[in-house]
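# Coordinates for the following, if possible.
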Amino acid sequence: MKINPIYSLLTFVLGVTFTFQSCTDLDEELFSDITADNFFQTEEEFISALGRAYQSLAGLGNHSGLWSINELASDEIVIATKGGDWFDGGVLLQLHQHEFLPDNPFFQNSWNFLYGGINNCNRLILSFEQLDNPNSAAFIAELRALRVLFYYWAMDAFGNIPLVIDFTATESPTNSSRQDIYNFLQSELAEIIPLLPVAKDGTTYGRMTKWAALMIRMKLYLNAEVYTGTPRWTEAAADAEEIIYNGPFNLEPVYRDNFVINNASSNENILVYPYDKVFAHGFNWVMMTLHIASQFSFNLTEQPWNGYQTVQEFYNSYVDPDQNPGTQGPVWKGLALEQTDGTIDGRLSNFLVGPQYRDDGSRLEDPGVEPLDPTGRNGDPDGPPVTFMPYINEIWPNGLRQSGARIGKYEFERGGTANMSNDFVIFRLGDAILSLAEAKYRLGDTGEALDLVNQIRERAGNLDPFTTLDDEKLLAERGREMYVEMTRRQDLIRFKKYGSAWWPYQGMNRPKRVHSTGSHLELFPIPEPQLLANPNLKQNPGYN
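Have a look, this model is predicted:
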């Protein structure tokens, strides 16, 4: 976590109530005589107000929001029901099996996260526009860029959403089409990109810059055929090239360094949200994925929840099961990280697998291991050791409590709390390089596409370079590189793999395919509470 102007002044702005006009007629009790007119005089004061808008991003790193719906609906992550744990009314199974219901609370949480951020941006944009201050123009552009980020995520997830940019509006909004939202974002980015800062230093860390805005536009173009029906590969390539060849970023020599506890020094990360275990809470992956007993592995102050697991087949895309048969099947007896040809994918740091140990190096035990655990470890005379198995027996009703490789992408702090201090990566150069490779591949330039993909493979470790490229290889390489960075669902849709049947988990009492199919499932439903609160909204097709 890196201290920056937005973060350091955030605590001040949260303690101040400004006399901003809102879209409601609630009477506000004033606790301060600081107003917009007498406060926004210096750059530091502007930045402190910006902190409230950026704080809206804090929900990215916790359970049951936008990150969760994207990851659980993909082939990367699942949360198996483990006896009495994690059924949660079936909402998690719905997400993974593509049986989306509008009353699933995860959709409402995601909607509130997105429109809370949009609302904060709209409020501050209005306040800054009312000032007679030459400093306000640059900050308005920055807020518009942040608003674009929220709208980009909202359009990708929900498609036909309200477009609200006037904080004083009092009428309930209607849906705008996905095409209209796309056009708005494209227009906004064209106007604000020239106005945004280009530096990569302490003054711009964790803030919207030209490069972050270009990443959003690159992704709009990369997915344009999905969003609008018209591909925009040339434009996607142009923005990716601007970031890669003219931006102040370089691939970190070690993949893992982008996600360590103190990852502010990464030369690859383009936009992050700076979490901190004391001052900026909300990054809870250490709780969400680790086994209950893992508290003693990392000497954590709280007990983890034993939830999020990596889908076995996705894990196997790193470790070839044909060369490592021990990584799959109903009997799992160990893990071979090194393949028989000697190649090692350094991105296996994305996972926690194999035997787990206490902080002092002694073996970690799990007295609650199930009698049905197929490894036979429950008969160990010294007690059943904790061993994370890539193998997942079933996702309901009796998933094994030690099954599934756990999310290890971000370094977990020994002696840490439920809140992590790693800065959450939103955009980074590795994504831009693979996006350029895909755009070039779609345009027929397979030579450059191969070179770009092999840059990523070379950085990953002692991997043989690809000599040919096809959709399957490109999608798989994106998956390995971008694991749990909230891109997989989008990638599956773009590569037309999202409607494919998930794998048949052994033991599942489902005679049909494991998840529902249909093109309407490429959008999540508009949350039911929003439809009830606003009769002007219409549900997405296929959910009525």
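
# hey, let's count contacts and neighbours off CA atoms from now on
Noted.

# Specify the local secondary structure of the spatially closest residue to residue 12 that is not a sequence neighbour.
Spatial nearest neighbour of residue 12, excluding adjacent residues (Cα to Cα, 6 or more residues apart in numbering): residue 48 at 7.3 Å. Classification of residue 48 using DSSP: H, G, I helix; E, B strand; the rest coil returns helix.

# show me what contacts residue 48?
With contact taken as Cα atoms under 8 Å, 6 or more residues apart in numbering, residue 48 is in contact with 5, 6, 9, 10, 12, 13.

# Closest one to residue 296 out of those residues, please.
Checking the contacts of residue 48 against residue 296 by Cα to Cα gives residue 10 as the nearest, at 34.0 Å.

# Tell me the buried residues in the helix or strand that closest one falls within?
Using DSSP states H and E, residue 10 falls within helix 5-14. Residues of helix 5-14 classed as buried: 5, 6, 7, 9, 10, 13 (neighbour count, 16 or more other Cα atoms under 10 Å).

# let's see this one next to it:
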Amino acid sequence: MVLAIATFSLHSCTDDLEKVPLNEATADVHFTSVTAYKQSLAGAYSRMAYSTFLRYYWSMQEYSTDMAVSTWNDGGDGIYHELAWSADSPAIANVYTSALTMITLCNDFINQSSDELLTKRGFFGADVAEIKKFQAEARYLRAYCFWILMDCYGNPPFPTEKTLAKSYPPQIKRADLFKFIESELKELDVLLVEPKTNELGRPDKAAAWALLSRMYLNARVYTGEERNTDAITYCNKIINSGYSLESNYAWLMLGDNHLNTNEFIFTINYDNTNKTWYSTNFLALGPAGVPASINGMSGSWSAFRFTQQVPALFPSASPTIDKRALFYTTGQTLEVNKVTTSTDGYSAYKYRNVKRDGTPLTQNNSFGNLSDIDFPVFRLAEIYLTYAEAVLRGGAGGSNATALAYINKIRGRAYANNPSSTSGNISAAALTLDFILDERARELYWETHRRTDLVRYNKLTTGTYLWAWKGGVKAGTAVDSKYNLFPIPTSDLLVNPNLKQIDGF
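Here you go, the predicted structure:
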């Protein structure tokens, strides 16, 4: 019943999103056990995993940068890379509506798990405590979706459990939304379970700390105020909670990467038993040229490749030195002379639907070609990189020596499959902000970080860093700074009188 909320028209998304098709009698019949509450919460998780959300969010974050060009140029991929979208671009509405749908599901769950309704429905003691844990997770998922809206769209609509019954939610300013998310996550620091004690794919306190650290690192973009000391504080909380790097970089994005519990903090989980193309399928099948013998599934869709600027960040285009350089070069040229030519630009086999020993995953579905690769929303390597950047940006509570040690752990794994190795070590003098940006590209490529990183460094729209076909020009060109954000879709502006467009669109 809760999943019925997700059915709506893209042409009137906010109007539909804010009308919950549950009356109190129906809800009372449904929410009769802890199991029923857990199943309802699963609706929000399922929406995140098995809708178009991840694939289109990835597109927004990677195609708009040096990290990817699209052979197909469909779904807005071309306008992303050219940095030429408008409020009328259909692709802009996808992530927007997906995030708002998940927020609505969470808002309804928060209402259905209120103290008043739990008492009315006869829950008490341990059952109430368990349902309240579910409620905390719903609030976390909502906070994560609000962060995406804040990061991508600036001043989005602001539906909460208190405004759920209203036709049109208010609009919230970016800095105010930052404060709301921050407050929510700090409250959840008490309500979520301890780090590494929840079921796989369900958030715990470390997931809240990770989102806070990411927000604080980007706080100047969101609020105009540096919050690097706070970023360091929350990185330290995670680092001191027993996480460690996987020894082998290639293991991070395999079909059995559910084993990476020492490094993964929060994941979107996939199992090929669930029949859907909207999973990490696109990350294994999408890279151009990669054959079935490598990706563990079937032949490549030839969907995307890197610009030539990305391989240039590595010591070579093969993993003989830096094992993260998982570039696929056979039949591919380095230069992207034409965006839609599938052989222009190297791709990569970072995502492979095989086990650590190289054997394929058993396909428990009639399609015979679905991914088991979990997607890490947060992992420890990002936290190390955040710590180091926040220190270099003047944050207190950390040290340059510790930052260097964390970076060299990442590079030890990259160069020797051993975080304790000195093979990839850099010197203290080499640890600069520009180095961190490049190291983030090497470590986190195709993990939905790049656009946010380039905005933070003021390099997405400016001429300080150019890549092939940036702004629709082969050599790259600067574009209007308005493209640091995506506009609120025209379809929503037309139905919600509370919304106003950001400047420039």
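
# I'd like the TM-score for the two structures, please.
Once superposed, chain against chain, the TM-score is 0.82 (TM-score structural alignment, normalised by the length of structure 2); 458 aligned residues with a Cα RMSD of 3.1 Å.

# Past the helix holding residue 10 of structure 1, which element shows up next along the chain?
Next along the chain after helix 5-14 of structure 1, taking DSSP H and E as the criterion, comes helix 36-39.

# where's residue 49 of structure 2 relative to residue 147 of structure 2, distance?
Distance of residue 49 of structure 2 to residue 147 of structure 2, computed by Cα to Cα, to the nearest Å: 17 Å.

# Let me have the buried residues of helix 5-14 of structure 1 in a markdown table, adding distance to residue 492 of structure 1 as columns.
What follows is these, written out as a markdown table (distance: Cα to Cα, whole Å):
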| residue | distance to residue 492 of structure 1 |
| --- | --- |
| 5 | 38 |
| 6 | 35 |
| 7 | 35 |
| 9 | 40 |
| 10 | 37 |
| 13 | 41 |
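
# On the three-state scheme, the closest residue to residue 117 of structure 1 other than its chain neighbours is what?
Leaving aside its sequence neighbours, residue 117 of structure 1 sits nearest to residue 56 (Cα to Cα, 6+ apart; 5.0 Å). Three-state call for residue 56 of structure 1 (three-state DSSP): helix.

# who touches residue 56 of structure 1 in this structure?
By Cα under 8 Å, 6+ apart, the residues touching residue 56 of structure 1 are 113, 116, 117, 120.

# Tell me the most packed of those, by neighbour count.
Within the contacts of residue 56 of structure 1, residue 117 tops the neighbour count with 23 neighbours, counted by other Cα atoms under 10 Å.

# close enough to count as contact, that one and residue 147?
Yes: Residue 117 of structure 1 is in contact with residue 147 according to Cα atoms under 8 Å; the separation is 7.1 Å.

# Give the equivalent position in structure 1 for residue 484 of structure 2.
Using TM-score structural alignment, the equivalent of residue 484 of structure 2 in structure 1 is residue 522.

# just residue 493 of structure 2 next, same as before
Under the alignment (TM-score structural alignment), residue 493 of structure 2 pairs with residue 531 of structure 1.

# wait, residue 97 of structure 2 sits on residue 13?
Yes: with contact defined as Cα under 8 Å, residue 97 of structure 2 counts as touching residue 13 (6.5 Å).

# From residue 449 of structure 1, how far off is residue 111 of structure 1?
For residue 111 of structure 1, the distance to residue 449 of structure 1 - Cα to Cα - is 36 Å.

# more neighbours, those two?
Legend: neighbour count by other Cα under 10 Å for residue 111 of structure 1 and residue 449, higher for residue 449 (24 against 21).

# secondary structure element for that one?
Per DSSP H and E, residue 449 of structure 1 falls inside helix 446-460.

# I would like the range of structure 2 that aligns with the following helix or strand past that helix, please.
Following helix 446-460 of structure 1 in sequence order, the next helix or strand is helix 471-482 (DSSP H and E). Aligned using TM-score structural alignment, helix 471-482 of structure 1 spans residues 433-444 in structure 2.

# Report the mean deviation for the matching stretch after fitting onto structure 1.
Aligned to structure 1 and superposed, stretch 433-444 of structure 2 gives a mean residue distance of 0.9 Å (mean Cα distance after the TM-score superposition for structure 1).

# which residues are in contact with that stretch?
Contact partners of stretch 433-444 of structure 2, identified using Cα under 8 Å, 6+ apart, comprise 310, 313-314, 324-325, 381-382, 385, 388-389, 392-393, 450, 453.

# same deal with stretch 154-163 of structure 1?
Under Cα under 8 Å, 6+ apart, the answer for stretch 154-163 of structure 1 is 111, 114, 173-178, 181-182, 227, 490, 523-526, 537, 540.

# do that again at 7 Å, thanks
Outside stretch 154-163 of structure 1, the residues within contact range by Cα atoms under 7 Å, 6 or more residues apart in numbering are 114, 173-178, 181, 523-526, 540.

# which residues of structure 2 does it align to?
Against structure 2, stretch 154-163 of structure 1 falls on residues 149-158 (TM-score structural alignment).

# so what's residue 471 of structure 2 closest to, chain neighbours aside?
For residue 471 of structure 2, ignoring the flanking residues on the chain, the nearest one in space by Cα to Cα, 6+ apart is residue 82 at 4.3 Å.

# neighbours around the aligned residue in structure 1 for that neighbour, how many?
When structure 1 is aligned by TM-score structural alignment, the residue opposite residue 82 of structure 2 is residue 97. For residue 97 of structure 1, the count of nearby residues is 20 (other Cα under 10 Å).

# got the contact list for residue 97 of structure 1?
Shown in contact with residue 97 of structure 1 (Cα under 7 Å, 6+ apart): 514, 515, 516.

# Against residue 253 of structure 1, how distant is residue 47 of structure 1?
Distance, residue 47 of structure 1 to residue 253 of structure 1, using Cα to Cα: 33 Å.

# Tell me which of these two has more neighbours.
residue 47 (20 against 14).

# Which residue is the nearest non-sequential neighbour of the aligned residue in structure 2 for the more buried one?
Counting by TM-score structural alignment, residue 47 of structure 1 lines up with residue 38 in structure 2. Leaving aside its sequence neighbours, residue 38 of structure 2 sits nearest to residue 134 (Cα to Cα, 6+ apart; 7.0 Å).
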